[in-house]
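Asker: next comes the sequence, and after it the predicted model I'd like to discuss.
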Amino acid sequence: MNNSYTLEEAIKKLEHYCAYQERCHKEVTQKLIQMQMIPEVRDHIVVHLLEHNFLNEERYAKAFVSGKFNIKKWGKQRLKLELKRKDISSYNISAALKIIDESDYYKTFNQLAEKKLESIKESDKFKKKKKLIDYLLYRGWETHLVYDKVNELIP
C-alpha cells in the first residue's frame, strides 16, 4: 500500500476491520504494519481498539474455536496449535476450548472418522489404517482417541 493515513483514518479503517470479523492482536498489528504506521501510532490504535471493545482476545479465541470446530471439524490439538500461532494466551485458549461440549466433541469425532473411512478406497488394511490415522491426526484429534477409533473401525 502506498497510501498514507492520518491517525483518524487509520482508526476508522481498523475499527471497520475489527467490526467485520473478530481479529486478534497479531492480525491487527500486521494490518497496521502493512499500512506503514509507525510503532507509536500502532500502539495508540491497538489501545483505542481495546478500550472501545473492537479487539478482545478471549472473544476472538471463542469465535475461532467455535467456527473451526463446527465447520472444519478440528480437534482440540489443532485448535490449540493454531491459537498459539496467533499469540493467544494459554488462559484464553483454555477458556475457548471449554465452550466445546464434550458429547458434541466425541460425536463429531466419531462421525468424522466413520465418514472418512467410507471415502478411503484402499484394499490393504494397514494402508487404510494409516490414511485414516494421518487424516484424523492432521485435523488435531488426540492420539489416544484416533488409535482407539481406528482399531475399533478396522480390526
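Answerer: Noted; the coordinates are in hand. All values derive from a computational prediction rather than experimental measurement.

Asker: drop to CA atoms for contacts and neighbour counts, all remaining ones
Answerer: Fine.

Asker: and the helices in the protein, which stretches?
Answerer: For the chain, the helices defined by DSSP state H occupy 7-20, 25-34, 39-51, 57-72, 76-85, 90-97, 102-119, 125-138, 143-153.

Asker: which one of the ones you listed lies closest to Met1?
Answerer: Ranking the helices of the chain by proximity to Met1 (C-alpha to C-alpha) places helix 25-34 first, at 7.0 Å.

Asker: other SSEs contacting that closest one?
Answerer: helix 39-51 (3 or more C-alpha pairs under 8 Å, 6 or more residues apart in numbering; DSSP states H and E).

Asker: want to throw the helices of the chain into TSV with mean neighbour count?
Answerer: Listed next are those as TSV, based on neighbours: other C-alpha atoms under 10 Å:
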stretch	mean neighbour count
helix 7-20	15
helix 25-34	16
helix 39-51	15
helix 57-72	18
helix 76-85	17
helix 90-97	16
helix 102-119	14
helix 125-138	16
helix 143-153	14
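
Asker: then this one, side by side with the first:
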Amino acid sequence: MNPQKTYSIDEAQEKLEFYCSYQERCHKEVVEKLKDMRMIPEAIDVIVVYLIQNNFLNEERFAKAFVRGKFRIKKWGKYKLTLELKKKNISKIIINLALLEIQEAEYLETFHALAEKKAETLKMSNLTVKKKKLADYLLYRGWESHLVYDKVNALIN
C-alpha cells in the first residue's frame, strides 16, 4: 500500500470488501487496516457498519472459523484459543459459542495423540526433565493444566 495515497470512502469500502471476502476478519483487524489506510474515525465507523450490514464482517463467524482452524491445524487447546480471541477483542459470549465448535471427543483424542507423539520424541533419561519438557510443550499450546499433568504422569514414570 502506498503510504501517501488517500482513499475515498467508496474506494476504501471496496478494498475492505475484498479484504473481508478473502478471509474471515474480526472488527479489530478491519479497523487497523482502515487506520493504516489513513481513514478518519468517522469514515472508519461508516465502513465498518456497511461491512457488518452486508455480512462481510461477522465476529461470531470469524471466531468459529478461527477456533476450527487453529485447533485442527495448530492443535491449540481451549486456553490458548480463548487467549488469542481475547487479544482480538472478541466478547466472552462469542468465544464460548466458538469453543462449542470443538467436539469433546475430538478435543481429547487430539490432546492424547499430541501428547503421545511429543513424548516419543523426548529422548532424555532424566524423568523429571522429560516430564517438565512435555508439560511445558502442552501448556504452551494452551491445553488445560489438569489434562496436561494427568497425561504427563501417565506417560512418563
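Answerer: Okay, I see it. All values reported here derive from a predicted model rather than from experimental measurement.

Asker: and the TM-score between them?
Answerer: Remark: TM-score between the superposed chains equals 0.99 [TM-score structural alignment, normalised by the length of the first structure]; 155 aligned residues with a C-alpha RMSD of 0.5 Å.

Asker: let me have the helices of the first structure in a markdown table, extended by distance to Met1 of the first structure.
Answerer: As requested, the helices of the first structure are exported to a markdown table (distance: least, C-alpha to C-alpha, whole Å):
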| stretch | distance to Met1 of the first structure |
| --- | --- |
| helix 7-20 | 13 |
| helix 25-34 | 7 |
| helix 39-51 | 16 |
| helix 57-72 | 27 |
| helix 76-85 | 25 |
| helix 90-97 | 33 |
| helix 102-119 | 42 |
| helix 125-138 | 36 |
| helix 143-153 | 44 |
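
Asker: so what does Asn89 of the second structure match up with in the first structure?
Answerer: Applying TM-score structural alignment, one finds that Asn89 of the second structure aligns to Asp87 in the first structure.

Asker: Lys78 of the second structure now?
Answerer: Counting by TM-score structural alignment, Lys78 of the second structure corresponds to Lys76 in the first structure.

Asker: report the contact partners of its match.
Answerer: Applying C-alpha atoms under 8 Å, 6 or more residues apart in numbering, we find Lys76 of the first structure in contact with 97, 140-142.

Asker: which position in the first structure aligns with Ile52 of the second structure?
Answerer: So, by TM-score structural alignment, Ile52 of the second structure is matched to Leu50.

Asker: please name the nearest non-neighbouring residue to its match.
Answerer: The shortest distance from Leu50 of the first structure to any non-neighbouring residue, by C-alpha to C-alpha, 6 or more residues apart in numbering, is to Asn56 (6.6 Å).

Asker: just Leu136 of the first structure next, same as before
Answerer: Excluding the flanking residues, the one nearest Leu136 of the first structure by C-alpha to C-alpha, 6+ apart is Val146, at 6.5 Å.

Asker: any idea how far the one you found is from Arg23 of the first structure?
Answerer: For Val146 of the first structure, the distance to Arg23 of the first structure (C-alpha to C-alpha, to the nearest Å) stands at 32 Å.

Asker: what does Gln111 of the first structure give?
Answerer: Using C-alpha to C-alpha, Gln111 of the first structure is found at 30 Å from Arg23 of the first structure.

Asker: same question, Ala113 of the first structure
Answerer: Applying C-alpha to C-alpha to Ala113 of the first structure and Arg23 of the first structure gives a distance of 31 Å.

Asker: cool, Lys84 of the first structure as well?
Answerer: Lys84 of the first structure is 14 Å from Arg23 of the first structure, by C-alpha to C-alpha.

Asker: how about Lys116 of the first structure?
Answerer: 32 Å.

Asker: in the first structure, what residue corresponds to Gly14 of the second structure?
Answerer: No, residue 14 of the second structure isn't Gly; it's Glu. So, by TM-score structural alignment, Glu14 of the second structure is matched to Lys12.

Asker: and if you look at Ile40 of the second structure?
Answerer: Superposed on the first structure with TM-score structural alignment, Ile40 of the second structure falls opposite Ile38.

Asker: same question, Leu139 of the second structure
Answerer: Using TM-score structural alignment, Leu139 of the second structure sits opposite Leu137 in the first structure.
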